[in-house]
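A.B. asks: Starting from these lines, generate the structure:
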Amino acid sequence: MASITFKGNPVTLLGQEVKVGDTAPDFTVLANDLSPVTLADSKGKVRLISVVPSIDTGVCDAQTRRFNEEAAKLDNVQILTVSVDLPFAQKRWCASAGIDKVQTVSDHRDLSFGEAYGVAIQELRLLARAVFVVDSNDKVTYVEYVSEATDHPNYEAAVEAAKSAQ
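C.D. replies: Below you'll find the predicted structure:
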């Protein structure tokens, strides 16, 4: 399992670690209108899944803005940002930040995504920062569990992986 810290303190991740080559686990999260969103909803597309602890914090804000900018340059790629923030808070944040190419989804209800991808932080009921790329056939082609949850992910590597995935 990935070794993750949050502000320098070790945390316990729930669920199974996902590795390159795995079939992407399914999940059910909530869209900003409270409708369910699953992995199957974007079947046939490459998915770049950006995971953040809370959309209202500096690094999470920057990460979501960066992937929103990159989305315009990516063909047949759907970008999801997953957090445990309430859907209403995500919707408000997206409106104020001008986020229109990334779909924010909430895992607050039952940590379906967090446990399926091994990013649910037991002590905090937040998600650890991570990035996953899933190809159009539901195979995981890129994984980054950011070792310190308050650090940025490797944006360039994630975007290159999304461009390379089919």
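A.B. asks: going forward, measure contacts and count neighbours with C-alpha atoms only.
C.D. replies: Fine.
A.B. asks: Which residue ranges of the protein form helices?
C.D. replies: In the chain, the helices defined using DSSP state H lie at 58-71, 87-97, 112-116, 155-164.
A.B. asks: Could you say which of these is packed most deeply?
C.D. replies: Ranked by mean neighbour count, those are led by helix 112-116 with a mean of 22 (mean count of other Cα atoms under 10 Å).
A.B. asks: Counting by contacts, list what that one packs against.
C.D. replies: With contacts defined as 3 or more Cα pairs under 8 Å, 6 or more residues apart in numbering; DSSP states H and E, helix 112-116 has these neighbours: strand 28-30.
A.B. asks: Which other helices and strands does the strand it packs on contact?
C.D. replies: strand 36-38, strand 103-106, helix 112-116.
A.B. asks: Please give the structure of this sequence too, so both can be compared:
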Amino acid sequence: MKRPILIHPDPRLKKVCAAVPDLSDALRMLADDMLETMYDAPGIGLAAPQIGVMDRLIVLDCVKEEDGTARPLAMFNPTVVAASDDVNVYEEGCLSIPEQYAEVTRPKVVDVEWIDRDGNTQRETFDGLWATCVQHEIDHLDGKLFIDYLKPLKRQMITRKMQKLKRERARG
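C.D. replies: Down below sits the predicted model:
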């Protein structure tokens, strides 16, 4: 089931999410809903707070090639356990900040540990776009948006655009 995506500024997007204590069918269904919402948007990542759920859950799939095999990942309680000194600069966007993009510098390679939908602990090294995406989504769980990496003036400009967009959508 597709879920509505919150648009910045929304206080829920600035809150730190609680760890998922135990996996349940409801949480697995939430992960499925988030993947459906992400693909429909379309996006390559989505965090639970973006749909108003304050749990440490993210989904991502950074396979963009038309003939590529989709690789949907659902991560419960994801944590970056190691990060490279080498950095990458990517032009990031966010489903909660539509049509706004900015360059963000992050570690190029990260090791992430998480619990999969079957309750097993996983650990994987991510590089390039996958590394950027997983860090971006984990930031959401800590109440941090990609615009928080920007200079104040640019951040304020984007926030004003989002306030205007929300007003226009409210008028319908």
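A.B. asks: What would you report as the TM-score here?
C.D. replies: For this chain pair, the superposition-based TM-score is 0.26 by TM-score structural alignment, normalised by the length of structure 1; 76 aligned residues with a Cα RMSD of 5.5 Å.
A.B. asks: and T38 of structure 1, which of the helices of structure 1 is closest to it?
C.D. replies: For T38 of structure 1, the closest of the helices of structure 1 is helix 112-116, at 9.3 Å, according to Cα to Cα.
A.B. asks: correct me, but L14 of structure 1 touches L126?
C.D. replies: No - contact criterion Cα atoms under 8 Å: L14 of structure 1 and L126 do not qualify, at 10.7 Å.
A.B. asks: what sits in contact with each of those two?
C.D. replies: A120 (Cα atoms under 8 Å, 6 or more residues apart in numbering).
A.B. asks: residue ranges for the helices of structure 2, please.
C.D. replies: 25-40, 128-141, 152-171.
A.B. asks: out of those, nearest to V87 of structure 2?
C.D. replies: Here helix 128-141 is closest among those (Cα to Cα), at 9.4 Å.
A.B. asks: Now do the buried residues in the closest one.
C.D. replies: Within helix 128-141 of structure 2, the residues scored as buried using 16 or more other Cα atoms under 10 Å are 128-141.
A.B. asks: Can you add distance to L60 of structure 2 and give those back as a markdown table?
C.D. replies: Compiled in a markdown table, the buried residues of helix 128-141 of structure 2 are given as follows (distance: Cα to Cα, whole Å):
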| residue | distance to L60 of structure 2 |
| --- | --- |
| G128 | 14 |
| L129 | 11 |
| W130 | 8 |
| A131 | 11 |
| T132 | 11 |
| C133 | 8 |
| V134 | 7 |
| Q135 | 11 |
| H136 | 10 |
| E137 | 8 |
| I138 | 11 |
| D139 | 14 |
| H140 | 13 |
| L141 | 14 |
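A.B. asks: quick check, nearest of those residues to T79 of structure 2?
C.D. replies: The closest of the buried residues of helix 128-141 of structure 2, once distances to T79 of structure 2 are taken by Cα to Cα, is I138, at 7.4 Å.
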